[in-house]
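Enquirer: any chance you can model this:
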Amino acid sequence: MPRQRSRPLCFSRKMQGAGNAVLIHQAAALKKQQAKLKQLGSPTYTLSDRTENPGYAIYRSNAERVDILANVFPVLLFAIAALVSLTTMTRFVEEERIQIGTLKALGYSNADVAKKFALFSLLASSAGVALGAWGGFMVLPKIIFKAYAANSTLSGFQIHFSWALLLTTWLIAILCTTGAALWALHRDLKAKPAALLLPKPPKGGSRILLERWHWLWNRLSFNYKVTMRNLFRYKSRALMTIFGVAGCTGLLVMGFGIRDSLSGISNIEYSRIIKYDLIAVQNSNSSAKQRQQLKKELNGKSVKGHTGIYFEQLTKKAGDDDATQSISLIVPNNEKNFKQYFAVKNRQTKKTLKLPQDGVIISEKLARLLNAKKGSSIKLKDASGKWRTMKVAGIMEMYIGHYVLMSPQAYQKIFHQSYQTNAQLIKLKKGAKLQRESQRLMATGAVKGINQNVNNQRTIDNIMGSLNRVMIILIGLAALLALVVIYNLSNINIEERMRELSTIKVLGFYDQEVTLYIYRETVILSVIGILLGYLVGIGLHRFIILSLPPANAMFDPAMTLANFILSALIPAVITAGVVIIMHRKIRSVDMLDALSSVD
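Expert: This next block holds a predicted model:
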């Protein structure tokens, strides 16, 4: 019997031993899995709708930028066009002076006479508005959209017609044409038919202020004395020429200035300021073996250099729309080595800024959003949701993104915790493939995220390229308007003074001298208009540069000398071309016919 009982007992002990071995094995496996979970860290989740998608966000941001241009350029272009229309219609009434007198002498009433000019100006302005509406609603939007979306896969362009905008434009056009014609006609209709049948007498000359400056007036030649007197004699036409040229030049200065501010931003940002190729954010839960593998990759053949930093994303609601701004906090381990990867300079003074012991250095656009200056205090929220108060010790040059730089000592004072690096700034050797090196770093397991500068640069280049194409179209329109303004005003100037030109030709002036007699005034007025246009363009450029960039970027506000030269050269070339055309017209003037027209 005992033997029979001992067999089951032995068997049960063996089963118990086997079960313990399984439990021990499972416990070991569970510990390994727990270690892996701990290494992965706590999961984080991001909830966003499609409007927060980077593609949508960039498109919306660019659309808002173009909207700003659309609120500035058309107003200025239309104002200059209205000025030209006003001048043209006023001149049209003056040319019809004799016919007005004839109609009144035949017994036509003032209302009947006015119908001719009202109908003509109404048809002309309506036809112009119809043609402009077709170009503005159908042609230009497609051209701008193609230029704007050239670097994207956007399609399905839709045209939206606005009756309110069309009627507003039409009413303004009627006011500048029909209204101007009726206003000029109102003065002539008060005169008697006998006076209207004679050409309008030229304006009488008078002493000008310049003649009181004897030291200057006595040194002027006869031709320039006549020119100066004519400038003051035809004040309204002189002012229109100045304002017309100034408006066109201002648009050109603004357009070329914005183009210069857009071009090269990404190259400056990622070659002169940010000199590293990528940021590798380390995994705090990595094993010693993984950290050793990362160290091996950082010392590999493809890596030119690296330096340790502390990296964290701070946030702050700022801007006109009170949107949450993402701010990159960088605390270098070694400031001397950090200068090889990041240029910390002030844009105005070009001086290198040193990281302070108890303050921070922030990027220029962030300073604008927060209205911060040197010595100001700002509050930013860290990754744990705590607000940190920082004193601004300097503002550095930066065009894309928001940055806050501080020393390890300042970090310990502000965040009240010991400093340790958690990321690496990496500079690759020439010819190294960025994507391949990023994959190698991620494969070590000691890196949880990589930020590549090339991706940011491509995004910026696409945005700048789209806006640059739009600016080229607007610059072309401004140059075309300059041609219309200068040609129209020059033609009116010659037509009004045809008897005067014929008189000086009879007196023995050569054709070149007669042309210069008129165009000395045009050149002087154009120079004044160009100089005034510089001031207008600088003001517009500053307004656009501050309003056009998105909240996380800024454009270079500096304006190059080539911008001013080119903006003046275009009106100068147009003026020279108009001089050649008008010289032929002056040379073919029939002096006898022009002087005998009074009879």
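Enquirer: CA atoms for contacts and neighbours, from now on please.
Expert: Noted.
Enquirer: output the contacting helices and strands for the strand or helix carrying I174.
Expert: With elements taken from DSSP states H and E, the one containing I174 is helix 163-174. Packing contacts for helix 163-174, counted by 3 or more C-alpha pairs under 8 Å, 6 or more residues apart in numbering; DSSP states H and E, involve helix 110-134.
Enquirer: enumerate the positions of the next helix or strand after the helix it packs on that are buried.
Expert: Going down the chain from helix 110-134, the next helix or strand is helix 140-148, by DSSP H and E. By 16 or more other C-alpha atoms under 10 Å, the buried positions in helix 140-148 come out as 141-142, 144-148.
Enquirer: the structure of the following sequence is requested for comparison with the preceding one:
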Amino acid sequence: MKNNVYIRSTFRDIKQSFGRFIAVVLIIFMGVLLFVGIKSVGPDLEKLGNQYFQKQQLSNVQIRGTAGLTTKDKELIEQIDGAHAELGYNFAYSDEENDRNLQVYSFDKEQKQNQLTLEKGSMPTADDEAVIDSQMQDDYEIGQTITIADDQLENQEVKITGYVESPLYINKTERGAAEVGDIDGFIYLSASNFTADAYSMMNLTFSNLPYDFFSDAYAAQLNAKLEDIDSIFDKRKEYRKQELTDDALSEIADEQEELDENHRKLADGQEELDEAKDELQEKKDQFSEQKEQVIAAYGAAAADEQLAESQEQLAEAEVGIKGQQGTLDENQQKLAEGQEDIDKARQEAEDMEEPNYLTDVRKNYPGFNEYTSLSDRIDTIGNVFPVFFFLIAILITFTTITRMVEENRKEIGTLKALGYRNREISSKYILYAFFTVLLGATLGVIVGTKFLPPIVFLLLKQMFIFQNYPISFWFTPIMIAMIAAVIATLGSAVYVLAKDLREKPTSLLMPKAPKAGQRIFLERITPLWARLGFIKKVTARNLFRYKARMILTVLGIAGCTGLIVAGFGLKDSIEAPAYKQFEELNHYQAMVTLNEEGIDNSEQVEAAFKATAEVDRYLPIYSEQVKFKEKGATEQNATLSVTEQPDAFLDFVTFHAETDDSQTHLTNGGAMISDRLAKLYDASVGGSLKMQSAEGDEYEIKIAGITENYLGHNVYMTKDYFNEVTDIDEDLNTYLVKTADMDKPAENDLSQTLEDTDEVMNITFNSDQIETQASSSANLMPIILIFIILSGTLAFVVLYNLTNINISERERELATIKVLGFFNKEVTMYIVRENVIFTILGILFGFGVGKVLTWFIVTMASSDGIVFPLIVPPIGYLMAALMTIVFSAIVMIITHFKLKNIDMIGALKANE
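Expert: The predicted model follows:
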């Protein structure tokens, strides 16, 4: 019976103060929604990735050898516990006919790793068939025959039979780069169509690695496997060199034997020719004797007539012998040149350097870093933004529940006087708190899990090849949100009840004495205080009279304003790295990479620059992709730029020193590296790092400076220092080009002009990279928009709730001034003045909170390859202030109508 009474009483209280109940439910709902929703996106992305990688049997590691790979390499690698290796072929090819750069891969029906997904058409069944990247459907048609002119292929003309997706390329737009330039897509040919003696790649999976690719355990165990691989190949290099040397010397021996045989044949031919020469000389001598005899007998005229035929035969024989001698001499020259080539090849074989083995892990596959960093960034934002949001919700909820219990002091005192036990009295309020948390948290979990992640995934479908995104309920964030909501509601109710229930019934039945007035600081400033009107003095005193309410209101408004500011700040900060990199640091607009002949054969390229009005300046440099790898740290790729003109280089790249002892220009005493690279390897000016070239050779570089950088990693050197470090004098192979503003058609025209020279391998415009980064940043925009909308909604609910609490606490006071003759507008302004002051203080304080919150999130969200600068645009402050003011105005209007309907008699008699 009692339970029914408590339940009915609880529902009666909900009905009587429905606005407060809904406000508490909404605050809990939004806090749980945002926390659970955002904290679910990262795990959902990771779950999706893990499921897809497992289904397609994506290789954990790819291995390439500068001298190719053999079955012996495979046997050695498979000695590692859990390793399974598959050999294959791969090379980059520039399809000039279709103006596309392709990665060519071998396809074998028996292969288990890196399973392809057929999107349209059929898989190859013959050596002259191929399947191509599904993102290139506009460039290649099914049934079309294309030519891949490479000696590694037996059939260079292949017919496209279908479009596929490869797990090696999960990003629809990112295909990586190769020696031919930026890759546009991939194509798979039958493995039996390849004729190379050595394989070019090895795909490797480990059956005993953790399932979760995104976990720290996976990274740690993979690093251990990589150390085993390095150990095997460190020993293998010497044997592989010997194999290559032996093979080369064996081929040279065969060529030498053939050359020696040709020498013998040539010697035999020379001997036969010498004999023919001797015979001819004898015939000449005989002919001379005969001619003398005929002249003596018949005269010279008769001799010429009788011996003309013999004379002609001797002349023809002499011409023939000279021709044969010329041929023998020419062959002798060729044999001499052949001998020189053989001697050179033998010397090269004997001087051959040890080959290198290069490893790539999943994170370095095209598009993978973007996916993993996106998951990390969302999870990082989920660790900060929703938590801060939830803390505000807890604060307001705690205050609301506390006020509700305080309002019912007389009821609690009455029940205690009637003999009800504390547990029985508490049950009503605990039920009330339980209903709010049950309704708000349950709805928050459902909506946050089922509706928030799909909004994010809807946009991600445009960027990644995944189509079916999983939606899962994740235990940890749900439990954290539930516990926080319970503490905010049930905890606050229990806390206040425990305090009130310790009092005697007589104390509870008596109204709490109003807070005593006191002199405030403004009263001591007599000239100012004397000029204030009565109402303004009352407002000033009330502000400081209720300090707790003032602090709570200002904090609530500041928190909401700060969240809105942070939302706008995150939007601009996430979009900023590309603009910072390519406008403030890099002052060139394009990079033009030349073919193997480099700058020495670039007359047409420079002529094209001079003939293009938009091209202002250009600077030749040497550029290549390098790697940095230290034990205990993730491998990092970087772009190396080497210049012969360090002073002129400063017009193309600006160095912002990150430390006081850092150089701001290039010197011959060391390299300039980007700040993120230095941080990852704990490097400092004066220290050193090990750099690995594209061919796998390792060099130790000294750090002369650390510079600001936002995208990727960069290393800068002078040509003299580069030559000193590597002992190699590389030819310059790239132009940095400064241009006037160019639209896309103008860029395409310049690109086509340069490509027509046949001296250019690749052209990269900064505008393309800015667009790519903008597209990448757009993935986070739905989350930012949700933050802004929910933050604004929270601001409204907080203001409404705190104003309601303020009115309920001071209902008797407000009724009194109405009885004294104050008009409704004057009574409203009595409260509104305080709210206006609280709102202004909250907005100003919120600006600082928003900036700090933005800084914290962008710092945490920055990854190995991208640094987000702190940028809070003026529009962010303006919109946060306007949104807060608008919500405050709406609350004030609602407050006005609520104050008009105050029951003055009931309020004044409430304590009786």
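Enquirer: about what we covered before: compared with structure 2, how much does the helix holding I174 of structure 1 deviate?
Expert: Following the fit onto structure 2, the mean deviation recorded for helix 163-174 of structure 1 is 2.7 Å by mean C-alpha distance after the TM-score superposition for structure 1.
Enquirer: what does that helix rub up against?
Expert: Helix 163-174 of structure 1 is contacted from outside by 82, 121-122, 125-126, 129, 133, using C-alpha atoms under 8 Å, 6 or more residues apart in numbering.
Enquirer: quick check: closest non-adjacent residue to whatever residue of structure 1 lines up with I564 of structure 2.
Expert: I564 of structure 2 maps onto L252 in structure 1 when the alignment is built from TM-score structural alignment. The spatially closest residue to L252 of structure 1, leaving aside those adjacent along the chain, is S567, at 5.4 Å (C-alpha to C-alpha, 6 or more residues apart in numbering).
Enquirer: picking up where we left off before, so how far does the host helix or strand of the match of I564 of structure 2 sit from its counterpart in structure 2?
Expert: Taking DSSP H and E as the criterion, the element that holds L252 of structure 1 is helix 235-262. By mean C-alpha distance after the TM-score superposition for structure 1, the fitted helix 235-262 of structure 1 averages 1.9 Å away from its aligned residues in structure 2.
Enquirer: next helix or strand past that helix?
Expert: Sequence-wise, the next helix or strand downstream of helix 235-262 of structure 1 (DSSP H and E) is helix 265-267.
Enquirer: next, the mean deviation of that following helix compared to structure 2.
Expert: Here the mean offset of helix 265-267 of structure 1 against structure 2 after fitting is 3.3 Å, by mean C-alpha distance after the TM-score superposition for structure 1.
Enquirer: give the buried residues for the top strand by length along structure 1.
Expert: With DSSP state E setting the assignment, residue counts place strand 303-318 as the longest strand in structure 1. When burial is assessed from 16+ other C-alpha under 10 Å, strand 303-318 of structure 1 yields the following buried residues: 303, 305-312, 314-316, 318.
Enquirer: equivalent analysis for stretch 456-472 of structure 1, please.
Expert: With the criterion 16+ other C-alpha under 10 Å, stretch 456-472 of structure 1 contains buried residues 457, 459-472.
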